[in-house]
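1. sharing a model prediction with you, sequence too.
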Amino acid sequence: MPIPREATPVDRSLLRDDVYVRLRDAIVDGTFAPGEQLRDVELAAWLGVSRTPVREALLRLGANGLVVTSPGRSTVVSQIDEKSLRDARDVVAAMHELAVREVAGTLGADDIEAMRAANRRFADAIARGDVAAALQSDDQLHAVPVRALGNAAVEQVLSQFGPVVRRAELARFGVDGLASVERHEQLIALCESGDAAGAASAERDTWRSLPTTIRDD
């Protein structure tokens, strides 16, 4: 067949990101359990892609601490280590605390409403028992101050350690999600009023309240 002289190239970076997100979320939500072996051939078939983006995604997941690869051996989902989880939680808490402290009182009405809308979706998801949707809404709420800050270094740190912390969030939202709704409302009110110290403290306490052990049931 004749090859067109001009064609829109496939966005390979987008493909890599999509594969990474799918595998990351499957680990976070327990689809792939700790200790489970991950074979790139099977993952590629599952996702309908070649093995290359799967291998690249596994490398990123290794850097995030979600998988472990031994030289000459297979890749497995990492065990949930209490110290690693606590360390990641504290780093994530510090980044979100920094963002809120810097932007409290400067967020626009659209930003505040975006946070409130995310919390409404969060509350609705908790009421339905949809933990995955609750996690997504929680991410959207906390992303507003981070996005407003516009600090690429903060965003990079959260990208690296955030997925580890999501495992703890998955456990927390299955137990006391309603308490998180109240924490969110307090945080939003403090941001809106311009109480930077109070908002930073509320944000820090929210993240540091995450459990560092995961229930087996």
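-> Structure received.

2. contacts and neighbour counts: CA atoms only from here.
-> Noted.

3. would you list every one of the helices in this structure?
-> Using DSSP state H, the helices assigned to the chain run over residues 12-28, 40-47, 51-64, 82-103, 109-128, 131-149, 152-193, 196-208.

4. now those helices as JSON lines including distance to residue 75?
-> Listed next are these as JSON lines, based on distance: least, C-alpha to C-alpha, whole Å:
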{"stretch": "helix 12-28", "distance to residue 75": "13"}
{"stretch": "helix 40-47", "distance to residue 75": "9"}
{"stretch": "helix 51-64", "distance to residue 75": "8"}
{"stretch": "helix 82-103", "distance to residue 75": "19"}
{"stretch": "helix 109-128", "distance to residue 75": "33"}
{"stretch": "helix 131-149", "distance to residue 75": "25"}
{"stretch": "helix 152-193", "distance to residue 75": "17"}
{"stretch": "helix 196-208", "distance to residue 75": "30"}
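
5. between these, which one is nearest to residue 71?
-> Closest approach to residue 71 among the helices of the chain is made by helix 51-64 (12.7 Å; C-alpha to C-alpha).

6. in that closest one, which residues are buried?
-> 51, 53-55, 57-62, 64 (16 or more other C-alpha atoms under 10 Å).

7. other SSEs contacting it?
-> Under the contact definition 3 or more C-alpha pairs under 8 Å, 6 or more residues apart in numbering; DSSP states H and E, helix 51-64 sits against helix 12-28, helix 40-47, strand 67-69, helix 152-193.

8. one more structure, for comparison:
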Amino acid sequence: MFLFYFLYKYFTNLSFRDEVYQTLKKAIIMLKLEPGQRLNDKELAEDFGISRTPVREALKRLEDEGLVESVPGSATRVTPLKPEEAKHAFIVVAALHSLAARLAVPLLKDSDIKMMEVSNNNLKVSLEQNDIIQAIQADESFHDVFLNAVGNSEIRLALARIVPKVHRLEISQFGSIKAFKSVEQHNQIIVACQKRDSKETSRLVEENWLSLGELLIKQTD
């Protein structure tokens, strides 16, 4: 099922290993590969039309990130959704985004705040249309304003490792939650940014992520 996508990307000169990794990661986050689903490196290599080595390397990277796990006496599988681990992930994500916001506020331009307003409106529309993918992208765009302003690669690297776990839970529970609270919370964050209040913005950003995490985890109990 991955072959045609892979061939397209192959001609953009991405390495086998990186392309397999990115494709499998996306499939896991989007729940195309379901929690608990077994992953056979031989079968995946046949799907991609490549040798097993890049597949094994990709699976190892995904295991290091907690998206794949090896079960003794069984094949590698997609890591099941675990509410307790998700709770821990949201705490870290909230803290990192809060830090980015606190550092970013003094650096924000009027155009940055305008971008936040546009992203939040896109989030509202996506939620109204029940489009989880667009909603996640709009939410990322909103918070990326802070990350871009700060330009701290260490914060981005740390988030890149954890956020996929958060997105997987968001997608799995999207149909059963009411996420419009985030839109209003974003509006409050924008007002704090307009006032150039770093402390309040940081607090609101952390609250935004933690409240979403609590809501999603409650649905999995």
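-> Yep, that arrived. Worth saying up front: this structure is predicted, and the values here are computed from it rather than measured.

9. what would you report as the TM-score here?
-> For this chain pair, the superposition-based TM-score is 0.83 by TM-score structural alignment, normalised by the length of the first structure; 207 aligned residues with a C-alpha RMSD of 2.5 Å.

10. deepest-packed of the helices and strands packed on helix 51-64 of the first structure, please.
-> strand 67-69 (a mean of 20; mean count of other C-alpha atoms under 10 Å).

11. mean deviation of that strand from the second structure?
-> Strand 67-69 of the first structure: mean distance to aligned residues in the second structure after superposition is 0.9 Å, counting by mean C-alpha distance after the TM-score superposition for the first structure.

12. who does that strand touch, helix- and strand-wise?
-> Using 3+ C-alpha pairs under 8 Å, 6+ apart, strand 67-69 of the first structure sits against helix 51-64, strand 75-77.

13. what's the angle from the first one to helix 40-47?
-> Right, helix 51-64 of the first structure. 110 degrees (axes from the mean of the first three to the mean of the last three C-alpha atoms, to 10 degrees).

14. what lies in contact with helix 51-64 of the first structure?
-> Helix 51-64 of the first structure is contacted by residues 15-17, 19-20, 23-24, 40-41, 43-44, 67-69, 160-161, 163-164 when judged by C-alpha atoms under 8 Å, 6 or more residues apart in numbering.

15. aligned to residue 25 of the first structure, what sits in the second structure?
-> Per TM-score structural alignment, the equivalent position to residue 25 of the first structure in the second structure is residue 26.

16. ok, back up a step: will you turn the buried residues of helix 51-64 of the first structure into JSON lines that also has distance to residue 94 of the first structure?
-> Compiled in JSON lines, the buried residues of helix 51-64 of the first structure are given as follows (distance: C-alpha to C-alpha, whole Å):
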{"residue": "51", "distance to residue 94 of the first structure": "36"}
{"residue": "53", "distance to residue 94 of the first structure": "32"}
{"residue": "54", "distance to residue 94 of the first structure": "31"}
{"residue": "55", "distance to residue 94 of the first structure": "31"}
{"residue": "57", "distance to residue 94 of the first structure": "27"}
{"residue": "58", "distance to residue 94 of the first structure": "27"}
{"residue": "59", "distance to residue 94 of the first structure": "26"}
{"residue": "60", "distance to residue 94 of the first structure": "23"}
{"residue": "61", "distance to residue 94 of the first structure": "22"}
{"residue": "62", "distance to residue 94 of the first structure": "23"}
{"residue": "64", "distance to residue 94 of the first structure": "18"}
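
17. next, count neighbours for residue 131 of the first structure.
-> For residue 131 of the first structure, the neighbour count with other C-alpha atoms under 10 Å is 21.

18. again, but for residue 100 of the first structure
-> The local packing of residue 100 of the first structure (other C-alpha under 10 Å) involves 32 other residues.

19. nearest to residue 216 of the first structure, out of the helices of the first structure?
-> When these are compared (using C-alpha to C-alpha), the closest one is helix 152-193, at 9.7 Å.

20. tell me the angle that closest one makes with helix 51-64.
-> 60 degrees.
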